[in-house]
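> Pasting the sequence and the predicted model now:
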Amino acid sequence: MTEDPRVKELFTLKTIAETLNQSNDLPVMLNTVLEKLLELTGLSAGWVYIIDGYLQYECVADYNLPPGLLHKDKLPMRCESCWCMDRYWDRRLNNAVNILHCKRLENAVEYNWGDTNGITHHATVPLGSGDRQFGLLNVAAPGKSHFSEEELALLQAVAFQIGSAIERMRLYTAEQLRAEQFARLGQFSRALGAATGAAMETEALSALIVTLIKEHLDWPFAALIQASPNGNYILRAVHGNDRTETPNSRLRFPDKHWIREVSREGHPAAASNEEVAQLSELEGIRMLLPSSLLAAAAVSIPLVNASGGILLIGYDQADKSSSRENREVIEALAEHVALAIDSSLLERNRRELALVEERNRLARDLHDSVSQMLFSLSMTAKGVESLLADNQQDKALASIRDIQSLSQDAQKEMRTLIMQLRPAGLEAGLLSALQNYGNKLGLQVHTQAAGIRELPRPVVEALWRIGQEALNNVLKHAGTSEAAVTLVLNSMTAVLRISDKGIGITKKQRLAAASISLGLATMKERTEALGGQFTLTSKYRNGTTIEVFIPLTP
């Protein structure tokens, strides 16, 4: 190769650029680049520090270190500060510097750690990209105490290349982390959605949320804090030190406390070390706050929902709280948590309304059937009294027979309503219970089953209520005394079909019924509350079929 310095410099930069593009592993890349750089420049030793913060550094690459710096597994490269790092932290090291006394080499000589191979000084070059700095590149050679301006310029150009490569790798790693975190968030959301399909009490839901955060996102600490109307806060649930607690204790914060500020201002905020340490003073958190968290950081996020709560997340590494990727994930997490809490609250309200509607329906049925029969019994009994007073024995006996018939009808109607209130007989199985219920209505019910598996109790009760309503509709509207009930089960679904061969209904009647029929609306609501699908098909004079499809957890 030509000895022209300019050509050698361009060749060196080209070789370094090619080397930087061959790996996405930072230590491997830096070690390879360092070796190439020393080979091309005729220097003998070098090392690279990546610096994350004050006194937070790591020697990630080195080549041909003298024995004095290899002492006790490179202990001199891992302990204490040095003059070049002090200048780096003081922001006084912005360009390649021509020779610095090396405290690490001087210590090796002073404490007899080993030979320094004649190396007493080194050149130091900051590694950066734009206004961001990542660390230091140090190079040296035995007896070399001066670098020319051309050599420093070349080292500076190489440092810019290395800094850009580090920035690229960090962006790549951050994007990978972001993708992984959002994948975990998806798993968290699915697990939370599966568990909260049914209404849950606040305490149980809060404990589930913080436990799933640890399970799927692997953050060491999570807490749910709810604002109360009097301006105080309630600690609903905490997960830390590998256990979950639901203290439900009241928390009182001063006006300027950082958690109160987050709640008031309505946007996420990172806590300082001092603010994280304040958490250890709170009852209910003290025993669950990991000791590693006190040297790290935490982030609090307001929950935009009916509870007005705060989600508190603790990190085991201080830099995570300021990471853009983590902040995006944690803000999305807060949205999922707020939605789950609101959905659970709405589900509880829906069920309460359904109970009220069920009671109202039973009240109407009692009024329309049993109440009228009892009124007839009362009036007939009064008539018997008059007939007996007038010695009209034959007419009195006929009225008593009417009383017996009315009382039997009232008793039958009352038993039907009681059965609707309490699903007795489900112990023998859903199909058997529906068959018995149909028989008591005077229907001949044919049952058929396909597949075997245990159904969750909420699913069994929902299918039971839907089956009851469907059989009632057969009795009242189908004009037939026969019905068929089919239950198909597999690992993923449960399908219940109730069909008859009655008079059926026209499309116009079906549309009208869908808008005014409380029974059809209730069946559909029960199905959709379990994430299922309700279908009614019917043809005039060709029967009606109701099909309920319920997804199941494997």
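Sure, I can see it.
> going forward, measure contacts between C-alpha atoms and count neighbours the same way
Will do.
> does residue 192 sit in a helix or strand, and which one?
helix 149-195 (DSSP states H and E).
> In addition, the following structure is provided for comparison:
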Amino acid sequence: MHSSLNDHMTLLKEIAEFLNEETEMETMLQGALKKLLTRSVFASGWIFFIDGKGKHKLIAAENLPPALMENDCRSMKRGGCWCVSRYHNGELQKASNIIECQRIEQARRQSEKSSGEITHHATVPLQSGKEKFGLLNVATPNTIEYDQSELALLESIAFQIGSAIKRIHLTRQEQEIALVQERNRLARDLHDSVNQLLFSVTLTSRGAMEMTEDMELRDAFHDIHQLTQEALTEMRALIWQLRPKGLETGLLEGIKGYAEMLGIHVVTHVSGVIQLPSRIEETIFRIVQEGLNNIRKHAGTNQAELFLTVNSTDVLVILKDDGRGFHAGKIPGTLASVGMQSMRERAQAVEGTIEWISAPSEGTEVFVRIPY
């Protein structure tokens, strides 16, 4: 017993040191899980993150039997189970022995691969104070339950992991705040220097154009004026991207304000209540922002429609124009393709999807679906 206690204390120390050194969430969780399984009676383990709606995500897994790993851990990622349900209902407060696991049973029925003689697992919530993040599950072949010392070890490690998750969340928030501050500083600098300089050039070129009677000079100053006006619009758009005005008063107001700055009239259609997490809201804003840029530069129209539909699981955004369109299967030009790739990357960053429907002279529709 004394030896077992020493082993537990050594393991707790090792995991604590590891958690304190890591800054990437998934690397941290995977590494902690591996250390736990290597130095304890637990043979397999997995971690679910669970949101406020009870939707779970497999964030880390180690040494799962082949049946559970089949089809990219499909049985672990889909469907419901007792432990996730009990967690969401607030019935899991400490480490618990689970009688049997629906996911393991399903994998054993549907797969011809080995389940490693695993039929049951123990589970413990991951939390920091009153803030909950998900579940840590562990299993051992031919084991129906663990003794109290093993459950106590599981609780201690879950406490450490919960604290580390909270630390990384706080670090990310600080980084996001610093990024916003830097964007605001850069936006101010651009506005105070480059933007004002471009504005001065437009005034000077227009004045020079009116003062001279030489037609060649007039044409030259006219070209300078036009190019500078275009650059001024681009600069204002860039400043908007760095520091979106109006977004703090609502997503639609921010979009309308940006469109107005570009000279585009947007008709909006909303279905559902817009109460989105800030990250999702900014992602939608940035995607629509780039879509509006493409309309101004490539569509040859100043009219657009925006459809925003919000339900209990995801949000659908459709940005539609009646412009010149393009062959959806072909790259419509370097600048447009860069913008489209940026939109795709933003959607994928929040596990969303995006697609374009377009044809020459038939306008373009952008479909974005984002879970939240």
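Yep, it's here. None of the values given here were measured: they were computed from a predicted structure.
> got the contact list for the following helix or strand past the helix holding residue 192 of the first structure?
Per DSSP H and E, helix 149-195 of the first structure leads on to helix 202-217 as the next helix or strand towards the C-terminus. Defining contact as Cα atoms under 8 Å, 6 or more residues apart in numbering, one finds that helix 202-217 of the first structure is touched by 181, 184-185, 187-188, 191-192, 196, 219-224, 236-239, 244-246, 248, 337, 341.
> what about residue 319 of the second structure, which helix or strand?
Using DSSP H and E, residue 319 of the second structure sits in strand 314-321.
> Distance from that strand to the middle of the chain?
Counting by Cα atoms, centre = their mean, to the nearest Å, strand 314-321 of the second structure is centred 17 Å from the centre of its parent chain.
> In terms of secondary structure, what does that strand contact?
Other elements packing on strand 314-321 of the second structure under the criterion 3 or more Cα pairs under 8 Å, 6 or more residues apart in numbering; DSSP states H and E are helix 278-294, strand 303-310, strand 364-371.
> same thing but at 6 Å, please
In terms of contacts (3 or more Cα pairs under 6 Å, 6 or more residues apart in numbering; DSSP states H and E), strand 314-321 of the second structure is packed against strand 303-310, strand 364-371.
> that older thread, tell me the gap between the helix holding residue 192 of the first structure and the middle of its chain.
From the chain centre to the centre of helix 149-195 of the first structure is a distance of 24 Å (Cα atoms, centre = their mean).
> Also stretch 200-207 of the second structure?
Counting by Cα atoms, centre = their mean, stretch 200-207 of the second structure is centred 44 Å from the centre of its parent chain.
> and if you look at stretch 131-149 of the second structure?
29 Å.
> Quick one: end-to-end distance for it.
Across stretch 131-149 of the second structure, the straight-line distance between its terminal residues is 25 Å, by Cα to Cα, to the nearest Å.
> List of residues touching it?
Contacts made with stretch 131-149 of the second structure from outside it, assessed by Cα atoms under 6 Å, 6 or more residues apart in numbering, are listed as 42-50, 97, 117-118, 120-127.
> Stretch 65-83 of the second structure now?
With contacts defined as Cα under 6 Å, 6+ apart, stretch 65-83 of the second structure is touched by 58, 102, 103, 107, 111, 113, 114, 115, 116.
> Report the separation between the most centrally placed residue in the first structure and residue 337 of the first structure.
Taking Cα atoms, centre = their mean as the criterion, residue 188 is the residue nearest the geometric centre of the first structure, at 3.1 Å. Computed as Cα to Cα, the residue 188 of the first structure to residue 337 of the first structure distance reads 10 Å.
> do residue 47 of the first structure as well
Relative to residue 337 of the first structure, residue 47 of the first structure is positioned 47 Å away (Cα to Cα).
> Then residue 550 of the first structure?
For residue 550 of the first structure, the distance to residue 337 of the first structure - Cα to Cα - is 25 Å.
> Residue 245 of the first structure too?
Using Cα to Cα, one gets 18 Å for the distance from residue 245 of the first structure to residue 337 of the first structure.
> For these two, indicate the residue with more neighbours.
Between residue 245 of the first structure and residue 337, counted using other Cα atoms under 10 Å, residue 337 has the larger neighbour count: 24 against 20.
> residues in contact with the more buried one?
Residue 337 of the first structure is in contact with no residue at all, counting by Cα under 6 Å, 6+ apart.
> So it belongs to a helix, correct?
Yes: secondary structure of residue 337 of the first structure, determined by DSSP: H, G, I helix; E, B strand; the rest coil: located in a helix.
> Name the SS class of residue 275 of the second structure, please.
Assigned by three-state DSSP, the conformation of residue 275 of the second structure is coil.
> Quick check: chain neighbours aside, which residue is closest to the equivalent of it over in the first structure?
In the first structure, the residue paired with residue 275 of the second structure according to TM-score structural alignment is residue 272. Distances taken as Cα to Cα, 6 or more residues apart in numbering put residue 297 closest to residue 272 of the first structure, at 6.3 Å, once the chain neighbours are dropped.
> measure that neighbour to residue 219 of the first structure for me?
For residue 297 of the first structure, the distance to residue 219 of the first structure equals 12 Å [Cα to Cα].
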